[in-house]
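S.K.: below are the sequence and a predicted model; questions follow.
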Amino acid sequence: MRTLVSLIVAIFSLLFVIPAEAGFQAKHLDAKQTIKIDGRLDETVWQQAVPHDTFYQTQPIDQRKAHLKTEVRILFDQAAMYVGIKAFDSDPSSIRDSFSRRDRITIDQDFFALYLDPTSAHKSAQIFYVNARGTVMDGIFSDSAGEDSSPDFDFDVATARFEGGWSAEFKIPFSSIAYDKGSHTPWSLLVLRNMTRDQRYRMYSGGVTRATNCNLCYSDTIDGLDQLPSNLSWSLTPQFVARQSTDQTVGQAAQRQQDKQFSLDFKIRPDSATTVDLTLNPDFSQIELDSPQLSGNTRFSIFVQEKRPFFLEGADILRTPFSVISTRSISNPDAGLRYTRRDAQSDVSVIVAKDAAGGLVLIPNTYYSSSANATQSSLATDARVNWRFDTMSLGLVATDREYANIDAYNRVFGPDFVWQIDRNQGLRTQLLLSSTTAQPDANGDLAKGNTTTGHAFYTGWSKSSDAWSIGLSARDISKDFRADNGFFSQVGFQSINNDLTKKWGRIGMWHEFNTYVSSEYKLDSEGNILSKSIAPGMNVAGPFDSSIYLNFNPVLKSRANADGEIYNLSRVSTGFAISPSKQIARVSADFMVGDVIDYLASRLGKGGSASFGAKLRPFDRLELDSSFATNWINASRETATGDRAYSETAIQINSVLHFSEMDTLRLIVQDSRTNRNPELYVSAVAPESTRTVNSLVFTRRVGLGSAGYLGWTQTKSETPGFVAKRKQSEIFAKLSWQI
């Protein structure tokens, strides 16, 4: 009888007793309880917090419980939220924990990532990473635009080893999180644990699947996180730069210049949801060099990512299907003001910046990109607001560029709409209208001209399942559309794109085996075919986080200019990537061979491209990131069979030596060169053009916003017979300290 009663009680408990919460439970610290951020989680209060230990694997095998245990605990007080994570490991000696630079955590390392969404709208999240060595990465994530690690937040984290794994302690001040104190919606959190050994294991605290296009939809709520502060906070960051530069062109006297510059960044948060940033005379000497890109045989401008700190606050709010706001268009700001607000229902961002004269303004066309000289200073204004309605959001964007003294402008305005139909299906639409009076004159300078108007329209739908995925998109951009505060390299076309993928699942050693067909149909504003293609292919993923793809483009039609013929091209592309070990962290390569249009000669030739990348860690304190890319074209049979008409190469070696967690020495070596055979061109062309850049920077970081830099940069360029040899060098010292 007792056994029967016990059995009934046990069954009753399983059926009717409230189970442990699947989400996160935050425990409030009392005034006497403190946390030492050392990564060890050895304070008693950590054991009193309820752990979240249900993780799901998406790689290498999808939709499976994680094979290793991970525990997440959350504490908070009136100043900060604390997140403690323990990662249990069956082979702790294999944990990948090399030194890395801030914001350079990659998939070949063991790391934790927090995706923190105070709105629980599942549209975007602040991200906080730490690898097993203690290197941090932070930024903004959205399912529509991916991760942007450029923004930096003030937070503290430490890691430690324990018998059977490693652990981390995060301290994230509430002053670093944008949230609406008045909202009653619980915050949400998604935690990712990454480890790469013989396989890459990607494990989430929610049941994220490969088919989803909404990772944040699998976030869990953080219950118990209440009575949060909303106090005034601010920071002031003075910066001082001293530099000496030399500019020497062969045949001319050397120009030498010494300069001292003082700049100021001011940030104030009047409440938890609002941030105001002000910058005066900003200097960006510490910003890493942009990687060299192949551009000798392209008709269109190449996008360059924003890296300057002032423009990165709330950068995700500015992202829309079109790059209507690209802050790199503000080339040399004298001053800037930014307002950002995030609450439960909406996001708002407004930027106003005074841009000094002397920059270039992108002028897009249908068959090429050109530029105009901004000989006058300008005032750039970008405004973006986004309202959320459950699974939908409605946005508005407005940009304005006013050019001083010439009474001319460029203005863009329009709405956009996002609907997350379900976790695997989404729809995005945007409409933009532009009005422009700033037109290029005969000298290539901007001047006041006739008013031109234009439009840009985009709509895209995607749906995915375990067996199939499909994406459809359409664009319509009129020839007179222009966005001086954004990035549009091509206008005056209509296009339809389609991607259809069949997922075959696991086959032999491959964890994923997919076949796909991509297609494009593109017309210019006169109804002529710009390009038309159908490209089948396949890709697989396997051990050591390896991947291989093969793509065929048997019939590609492309037109080089409005009056030219339409070329029939055939191409084959392939590539691979793999993470074989801690020392050889990542190796990748891409190849293409087939028909290539030589745009300068307006003819078709045989050619191709190849690119290689390697991330090497010969020992813990040294990072080596190298890249090499090349393009080539052989002249057509009608001109000279097999002769090389054009080739271009670009190489970068980016190495960082870590003396300590605060002290690093970064060396960057870049070389790019273009070669052409003058006998194979009707117009005069340069046989060779070269450009090399060397940069050496020592950095000592004391904390966020407080650092010292000592650097040297040298640039050499030459185009024999066209541009004289030129050498520019600079030595600079920079000090910034945050108050």
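M.R.: Here it is on my side, so go on. Residues are numbered from 1 along each chain as shown.
S.K.: could you use CA atoms for every contact and neighbour count after this?
M.R.: Noted.
S.K.: the nearest residue to residue 441 once chain neighbours are set aside and residue 419, how far apart?
M.R.: Leaving aside its chain neighbours, residue 441 sits nearest to residue 447 (6.1 Å; criterion: CA to CA, 6 or more residues apart in numbering). Going from residue 447 to residue 419 by CA to CA, to the nearest Å gives 41 Å.
S.K.: neighbour count for these two, which is higher?
M.R.: In terms of neighbours (other CA atoms under 10 Å), residue 447 is the more surrounded of residue 447 and residue 419; the figures are 24 against 17.
S.K.: centre of the chain versus the helix or strand hosting the more buried one, how much separation?
M.R.: Assigned by DSSP states H and E, residue 447 belongs to strand 446-464. Taking the mean of its C-alpha atoms, strand 446-464 sits 23 Å from the chain's own mean (CA atoms, centre = their mean, to the nearest Å).
S.K.: thinking again about what came up before, OK, contacts around the residue nearest to residue 441?
M.R.: Applying CA atoms under 8 Å, 6 or more residues apart in numbering to residue 447 gives the contacts 406, 408, 438, 439, 440, 441.
S.K.: second structure follows, compare the two:
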Amino acid sequence: MSSRLLADTVDIPNLSAQLVVDGQLNEAVWQKAAAFRLNYVTFPYDNIEPPVQTTAFVFYDAHYLYVGFKAEDNTPERIRSHLKDRDMVWSDDLVGFKLDTYNNAKFAYQFFINPDSVQIDSLANEFDKTSADDWNAIWKASAQLTPNGYQAEFKIPFDQLSFVDSTQLKNWKIELIRRYPRNLDYHISNVKKDKNQECELCQMQNIRGFTKATTASQLLVTPTVSLIRQKQREHWQADNWQTDDSVQLGADINWQINSNSKLNATINPDFSQVEEDSAQLDVNTTYSLYYDEKRRFFVENSDQFGSLFDLLHTRNIAQPEIGVKFVNRSEKHSFATLLTNDESTFVQVPDILSSRIVEYQHKSTNAAARYRFDSSKYFSIGGLATVRQSDNYHNHVVALDSKYSLTDSTAIEGQIVWSDTAYPDSFNQTDPKSGSAWQVKLNHNQRNFWFNAEYQQIEQNFRADLGFVSSVNRRHQKVRAGYVEYDQQSAWNQFEFWLGGEKKSTLDNQPIEDNVEIQFNVKGPKQSRISTGAGIQHKVGRDLQQGLFNTNFAFFYGEMNLTPTVFSSVLLLRAKAVDYANNRQGDKFQIQPIVKWNLNKHLNVEVIHTYENMDSAGDDLYLVNLSDLRFSYQYNHSHKSSLSLLYNNIKHNLQNYPNSDPAKYQKLSAKFVHSWRFDAFTAAYFGLSVNMINNEVLQQLTTQQKAVFFKVSYTF
């Protein structure tokens, strides 16, 4: 094999391949591939010699990129690998690579597999430092255990990638990576990493070739059928069940127009949501809860719409019937647009100290467009526009943003946004008309010192109804600085101390919140992390004129892999807090333990429990126990059963909480799903769900809603 280790630029050979992707690098063509040694531990240490040997091999033909790995291990019995859903094995042993096909250090594809051949694919975005696991491609990979470790083969179709489609010599970047989780979680790479550089994608290996790489227009059509039977009743009407049977048809269309452009269209996108939302506390809060998007059409390429303000949160589009999304990426330009309808319009109405959701029972049209120009690895500028339009209602938003790297360690970014809004009379809200918002951030990251500062301002009449901006008439200032020390000789390998302060006020300088916080963090053996800190904080209640309450706090957080198969963490919080119901000061205590246990390759259990209680006026105010319990059994790569149980138990002291809901309230939600997922798009699901409630009137958990559904999608 031709070894060209860490040359400035490595030539990737064009080879004719007739190989079976089985994880065994026994075909002769691998002997001619470009070879790379993974010689550097880039995390948690600085480019030291790795504890294991890893070699990667790369070549291509006209239609595919091929990457192979030989991952040697002195103790192969300790290899961590599990059968789980796609993109859910980040804590396992992994091999894979990042690929920047435009060589502009702004965006990279990521492909990984574990030794059980479970795939991970995602998009790394240097602009906002995110990694989008929700991106899915169709590609092949396989791994095989060996007496001395394991081997892996990747076969990536060029029509799943975006690049300059020409016969000219192409210059790309690659980083070949091995994740080796033992007492520490080693990240092993073929390139050195400089912690004094703020840009990570700039530090990848230059490769060239791919003159014969071609891509063809590809059309994938995925029709979907869903059968749903749902029964529900008011809990006080024991025999009055309302039954709703429905057969719903939908389809997704994915058209890869060329190597730069992709068009997605959908009809009835994900009308039966398979995944259960995570449990969240909804007590003693004045703002609407934030839920992640899970519908595939909206999730795919959602990173293209990212910005400093959250201006596109597609969970706001509650009941779409049809949607179209177009994405184009090139070396310096990226463009994305989204257009959908919505059968019922839900609008978040923000205020200074609270927000509420209003349902406007009219259809609406929803659109977004995002453009970004990356003139170099140092400078980007872009724009974002959203539109929400209905009868007697509209919200139009236009934004400009930019990011500039002053040095390799320092970057400044900012965004300015304008909105124009008209509310219908049914909102019982003053028509906000036009408003604006802007913010600027400065980030400085060096090996041993970091600093960031942020200033944000939102006018009273600003609205971003397709996004998630829950408060207005705000001025927010934040500064933080930290010192980090690394120990190259010890399992206790990273120590960090930081100090920061922030202040929130109205635009006419009425105080809302201020705090000064210190925090100490350490990383150590068994992949442990400990964080502890305290803050001097003051916060307003429901009345700006009443002044600020003392809300000082202290916390402890610790996490650790107790064994190779058991992860555990715990959060402890003691704080002064605002009793918003009575607009007075209280005392809050919260503990949140988490346990994730891989009982074997197939069975996984996750438990998250939150206990919170609050005292006010010298007596109990409320007590909450919130449990999120999930079981999953993965039979093989495509076949899985899962059960989720969400339990919420709230008790109020009515003598101290006279304006509360009932003194006792319980809710139990259960969902069972049996699934077959054959690739990124073809799948079948069978599921059951039950929702139960209890209060002081019912005196027992009573079923309020139950449903059964079957959903199948097939890609042509």
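M.R.: Sure thing, it's come through. Keep in mind the model is a prediction, meaning the values are calculated, not measured.
S.K.: what's the TM-score once they're superposed?
M.R.: These two chains, once laid on top of each other, score a TM-score of 0.94 by TM-score structural alignment, normalised by the length of structure 2; 706 aligned residues with a CA RMSD of 2.1 Å.
S.K.: quick one on the thing from earlier: scan the contacts of residue 447 of structure 1 and report the most crowded one.
M.R.: residue 438 (25 neighbours).
S.K.: and it, what's its match in structure 2?
M.R.: Following TM-score structural alignment, the counterpart assigned to residue 438 of structure 1 within structure 2 is residue 423.
S.K.: same check, this time on residue 103 of structure 1
M.R.: Superposed on structure 2 with TM-score structural alignment, residue 103 of structure 1 falls opposite residue 87.
S.K.: distance of its match from residue 556 of structure 2?
M.R.: Using CA to CA, residue 87 of structure 2 is found at 30 Å from residue 556 of structure 2.
S.K.: right, and residue 324 of structure 1 touches residue 481 too?
M.R.: No - applying CA atoms under 8 Å, one finds residue 324 of structure 1 not in contact with residue 481, separated by 11.2 Å.
S.K.: show me what contacts residue 211 of structure 1?
M.R.: 424, 464, 465, 466, 469.
S.K.: could the residues you listed go into JSON lines alongside distance to residue 163 of structure 1?
M.R.: What follows is these, written out as JSON lines (distance: CA to CA, whole Å):
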{"residue": "424", "distance to residue 163 of structure 1": "40"}
{"residue": "464", "distance to residue 163 of structure 1": "41"}
{"residue": "465", "distance to residue 163 of structure 1": "40"}
{"residue": "466", "distance to residue 163 of structure 1": "38"}
{"residue": "469", "distance to residue 163 of structure 1": "43"}
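S.K.: out of those, which are buried?
M.R.: With neighbours counted by 16 or more other CA atoms under 10 Å, these contain buried members at 424, 464, 465, 469.
S.K.: from these, which is closest to residue 503 of structure 1?
M.R.: Nearest to residue 503 of structure 1 among these: residue 469, at 7.9 Å, using CA to CA.
S.K.: quick revisit: so the match of residue 438 of structure 1 touches residue 389, yeah?
M.R.: No - with contact defined as CA under 8 Å, residue 423 of structure 2 does not reach residue 389; the gap is 10.6 Å.
S.K.: which helix or which strand is home to the residue nearest to residue 292 of structure 1 when sequence neighbours are not counted?
M.R.: For residue 292 of structure 1, ignoring the flanking residues on the chain, the nearest one in space by CA to CA, 6+ apart is residue 650 at 6.1 Å. Under the assignment given by DSSP H and E, the secondary-structure element containing residue 650 of structure 1 is strand 644-658.
S.K.: tell me where structure 2 has helices.
M.R.: With DSSP state H as the definition, structure 2 shows helices at residue ranges 296-299.
S.K.: nearest to the spatial middle of it, which residue is it?
M.R.: Most central residue of structure 2, judged by C-alpha distance to the mean C-alpha position with CA atoms, centre = their mean, is residue 132 at 6.4 Å.
S.K.: what do we get in structure 1 for that one?
M.R.: Residue mapping for residue 132 of structure 2 onto structure 1 gives residue 148, with TM-score structural alignment as the criterion.
S.K.: so what's residue 436 of structure 2 up against?
M.R.: For residue 436 of structure 2, the contact set (CA under 8 Å, 6+ apart) comprises 416, 417, 418, 419, 458, 459, 461, 462.
S.K.: report the two of those residues separated the most.
M.R.: Taking CA to CA as the measure, these reach their widest spread between 416 and 461, a distance of 14.7 Å.
S.K.: what about the nearest residue to residue 130 of structure 2 once chain neighbours are set aside, distance to residue 479 of structure 2?
M.R.: For residue 130 of structure 2, the nearest residue in space outside its immediate sequence neighbours is residue 124; the separation is 6.0 Å by CA to CA, 6+ apart. Residue 124 of structure 2 sits 27 Å away from residue 479 of structure 2, taking CA to CA as the criterion.
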